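Colleague: Sequence and computational prediction follow.
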Amino acid sequence: MDPITLLGLVAGGCTTIAFVPQLLKIWRSKSAKDISLGMFLIFCLGVFLWLLYGLLTQDIPVIVANFITLILSGTILALKFRYKS
């Protein structure tokens, strides 16, 4: 693996796992009241578009990072709706 691809994978990994603490906090507290619905809707759309870009350009770090980020941020968005009160 070339160093640039490795750099991209590490960078993507860091920004992707940054969502794990927020997801765990929402899951444990059963509350997503402080999560901005608008921000996460726009963010999920942006991540989806980056994933499409990665697929079209066959950029593995972009594909992997955005696929996992979309799952994590999409789960946070789903929990925002589930715990709406």
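Modeller: Perfect, I can see it now.
Colleague: hey, let's count contacts and neighbours off CA atoms from now on
Modeller: OK.
Colleague: Please identify the helix or strand for the residue nearest to residue 67 when sequence neighbours are not counted.
Modeller: Using Cα to Cα, 6 or more residues apart in numbering and skipping residues adjacent in sequence, the residue nearest residue 67 is residue 51, 6.3 Å away. Under the criterion of DSSP states H and E, residue 51 resides in helix 37-57.
Colleague: alright, now check it against this:
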Amino acid sequence: MNENILGIIAGVLTSVSMIPQLLKVLKEKNADDLSWVMILILISGLSLWVWYGFLKNELPIILSNAFAVMVNIILLICCMIYKNK
């Protein structure tokens, strides 16, 4: 398998992995089961991957991780809004 295709598939899967959780939080307006510390650590790691992608000039790494950062920032905002509400 072409390594670029493998990287794109991996990026898509990891990027969309938190969308079901985000949709559940938005639907139920409840984030009591989420750890905001875990989300902050995940956003930090994903942001470093974006930076690494820029350093290596690798668009698949940049795009997939930037999308994941956005999803997780939205999840963090929901966590702040809905936690213990």
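Modeller: Now that the structure is in, tell me what you want to look at. All of these numbers come straight from a predicted model, not from anything done at the bench.
Colleague: Superposed, what's their TM-score?
Modeller: Once the chains are laid over each other, their TM-score by TM-score structural alignment, normalised by the length of structure 1 reads 0.91; 84 aligned residues with a Cα RMSD of 1.3 Å.
Colleague: distance from the helix holding residue 51 of structure 1 to structure 2 after superposition?
Modeller: Its aligned residues in structure 2 lie a mean 0.8 Å from helix 37-57 of structure 1 after superposition (mean Cα distance after the TM-score superposition for structure 1).
Colleague: got the buried residues for that helix?
Modeller: Using 16 or more other Cα atoms under 10 Å as the test for burial, helix 37-57 of structure 1 gives 40, 43-44, 47-48, 50-52, 54.
Colleague: if we can go back for a sec, identify the residues contacting the residue nearest to residue 67 of structure 1.
Modeller: 62-63, 66-67 (Cα atoms under 8 Å, 6 or more residues apart in numbering).
Colleague: secondary structure element for the residue most central in space within structure 2?
Modeller: The residue lying closest to the centre of structure 2 (Cα atoms, centre = their mean) is residue 68, at 2.8 Å. Element membership for residue 68 of structure 2 (DSSP H and E) is helix 59-82.
Colleague: Please say which position in structure 1 residue 16 of structure 2 maps to.
Modeller: Residue 16 of structure 2 maps onto residue 17 in structure 1, with residues paired by TM-score structural alignment.
Colleague: Nearest residue to residue 67 of structure 2 in space, please, no chain neighbours.
Modeller: residue 15 (6.3 Å).
Colleague: what about the one you found, distance to residue 82 of structure 2?
Modeller: 23 Å (Cα to Cα, to the nearest Å).
Colleague: Compare neighbour counts for those two and give me the winner.
Modeller: Using other Cα atoms under 10 Å as the criterion, residue 15 of structure 2 and residue 82 rank with residue 15 on top: 21 against 16.
Colleague: How far does the helix or strand where the more buried one lies sit from its chain's centre?
Modeller: Secondary structure assigned from DSSP H and E places residue 15 of structure 2 in helix 3-16. What separates the centre of helix 3-16 of structure 2 from the centre of its chain is 13 Å, taken as Cα atoms, centre = their mean, to the nearest Å.
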